[in-house]
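Undergrad: Sequence plus predicted model, see below.
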Amino acid sequence: MTPPPTPASGLAGLPDTELLKLDHQVCFSLQAASRAFGGVYREALKDLGLTYPQYLAMMVLWEHGPLPVKTIGERLHLDSGTLSPLLKRLETAGLVRRERSPEDERSVTVHLTDAGAGLRERALPVPRAILEATGMSVEEVLDLQRTLARLTESLGRAA
């Protein structure tokens, strides 16, 4: 008995003219989902006064404590040109402070302020609200995260 075709093998069997259709582009599906997530996060983060990228940076600091800017960038897959203005806005808002390392002037460590640490409590409901907005079970979300991690790793190797 032959197993049913998987979506990937089903697409592979399509002619190039079919593969070129928008609805067959996984990148477009990911972009549309990302935009939809952006709208949900905008609403969920409104009362915290954070944008989604700022929220991600705060999550890294809440989880790990003070970190070098370089480490935050690696964790968030952001370059310094994107991360530095984001951290500057968080510093202006009084949520973080940046300190140059006395050992290496090029290295800057980001610390939460008391206000930044206190914001964590107010952010606790956000992940559950996002989970509920997906309409998916926890297991479905975890499966999706594993799949996306594999996809990201494969695309990183291909690039």
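TA: Now that the structure is in, tell me what you want to look at. Only a predicted model underlies this, so the values are computations on that prediction, with no experimental measurement involved.
Undergrad: rest of the way, CA atoms for contacts and neighbours
TA: OK.
Undergrad: hey, where'd the strands end up in this structure?
TA: 67-68, 96-100, 108-112 (DSSP state E).
Undergrad: Any chance of a markdown table for the ones you listed, columns distance to Lys88 and mean neighbour count?
TA: Compiled in a markdown table, those are given as follows (distance: least, C-alpha to C-alpha, whole Å; neighbours: other C-alpha atoms under 10 Å):
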| stretch | distance to Lys88 | mean neighbour count |
| --- | --- | --- |
| strand 67-68 | 14 | 16 |
| strand 96-100 | 8 | 18 |
| strand 108-112 | 10 | 19 |
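Undergrad: and Leu119, which of these is closest to it?
TA: strand 108-112 (10.0 Å; C-alpha to C-alpha).
Undergrad: Summarise which helices and strands the closest one is packed against.
TA: The contact analysis (3 or more C-alpha pairs under 8 Å, 6 or more residues apart in numbering; DSSP states H and E) places strand 108-112 against helix 52-64, strand 67-68, helix 69-76, strand 96-100.
Undergrad: cutoff 6 Å now
TA: strand 67-68, strand 96-100 (3 or more C-alpha pairs under 6 Å, 6 or more residues apart in numbering; DSSP states H and E).
Undergrad: next up, a second structure to put side by side with the first:
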Amino acid sequence: MDQILNQLGGLVLGSVPTMVLFILLVAAYGLLVRRPLDRVLAERRARTSGAIEQARRAIAAAEAETAAYEEKLRHARVEIFQMRDKKLKQWNAEREAALAQVRQQTHDRVHGAKQEIEQSAHEARLQIAGMSEELSSRILNAVLPAGVHAAEVAQ
């Protein structure tokens, strides 16, 4: 058993430099590789998350700008439709005014023509009445002898 312990002690004593070298290697790895690697990874994460946040902000700004443009577009469409309706109403009013004027002119012409026709008819009636008396007296003079006619006229 002593021999085993001696051998074990010799192995432990022989492994001390290996352990010291291993610990130095781990410390050197931590200082030379691990810390710079952690810094680079942290920087990469910061840049990546920063870029993602920046992209999110850019997307939000673009959406806000798009919403503003859409709102302006809606207002412009409403304004265009209002102007169009206003023009249509104006044109309709002008058309109605022109139609009313033409109707009035036509009514005046018809009224004037009716008055002319009535005047002509009245004159024709007067002329016919005047001619009928003259014609009836001529007929009576032509048909009846001159003395009979004078006697009837005297009665």
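TA: Received the coordinates, thanks. Bear in mind the structure is a predicted one, so any value in this text is a computation, not a measurement.
Undergrad: Report the TM-score for the pair.
TA: Remark: TM-score between the superposed chains equals 0.20 [TM-score structural alignment, normalised by the length of structure 2]; 46 aligned residues with a C-alpha RMSD of 4.3 Å.
Undergrad: Go through the helices and strands packed on strand 108-112 of structure 1 and name the closest to Ala44 of structure 1.
TA: strand 96-100 (20.9 Å).
Undergrad: Helices of structure 2, start to end?
TA: With helices called from DSSP state H, structure 2 shows them at 2-29, 35-143, 146-154.
Undergrad: Could you provide those helices in CSV, with additional columns for mean neighbour count?
TA: Listed next are those as CSV, based on neighbours: other C-alpha atoms under 10 Å:
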stretch, mean neighbour count
helix 2-29, 12
helix 35-143, 12
helix 146-154, 10
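Undergrad: Distance check, Ser84 of structure 1 against Val110 of structure 1.
TA: Applying C-alpha to C-alpha, to the nearest Å, the value for Ser84 of structure 1 to Val110 of structure 1 is 11 Å.
Undergrad: Let me fix that, I meant to ask about Glu91 of structure 1.
TA: 9 Å.
Undergrad: Identify the contacts common to these two.
TA: Arg97 (C-alpha atoms under 6 Å, 6 or more residues apart in numbering).
Undergrad: ok, which stretches of structure 1 are helices?
TA: 7-12, 16-19, 26-45, 52-64, 69-76, 80-92, 114-123, 125-134, 138-158.
Undergrad: Around Ala149 of structure 1, how many other residues sit close by?
TA: Residues lying near Ala149 of structure 1 (other C-alpha atoms under 10 Å) number 12.
Undergrad: cool, and Ala44 of structure 1?
TA: 20.
Undergrad: Name the nearest residue to it, sequence neighbours excluded.
TA: Val126 (6.1 Å; C-alpha to C-alpha, 6 or more residues apart in numbering).
Undergrad: ok, Val40 of structure 1 to Ala129 of structure 1 distance?
TA: Val40 of structure 1 is 9 Å from Ala129 of structure 1, by C-alpha to C-alpha.
Undergrad: Those two: who's more crowded?
TA: Using other C-alpha under 10 Å as the criterion, Val40 of structure 1 and Ala129 rank with Val40 on top: 16 against 13.
Undergrad: Can you tell me the closest non-neighbouring residue to that one?
TA: Ile130 (7.1 Å).
Undergrad: Now do that neighbour against Glu18 of structure 1, distance only.
TA: Relative to Glu18 of structure 1, Ile130 of structure 1 is positioned 34 Å away (C-alpha to C-alpha).
Undergrad: can you check Leu155 of structure 1 too?
TA: 22 Å.
Undergrad: again, but for Arg122 of structure 1
TA: For Arg122 of structure 1, the distance to Glu18 of structure 1 - C-alpha to C-alpha - is 48 Å.
Undergrad: Equivalent analysis for Ala129 of structure 1, please.
TA: From Ala129 of structure 1 to Glu18 of structure 1 the distance is 38 Å (C-alpha to C-alpha).
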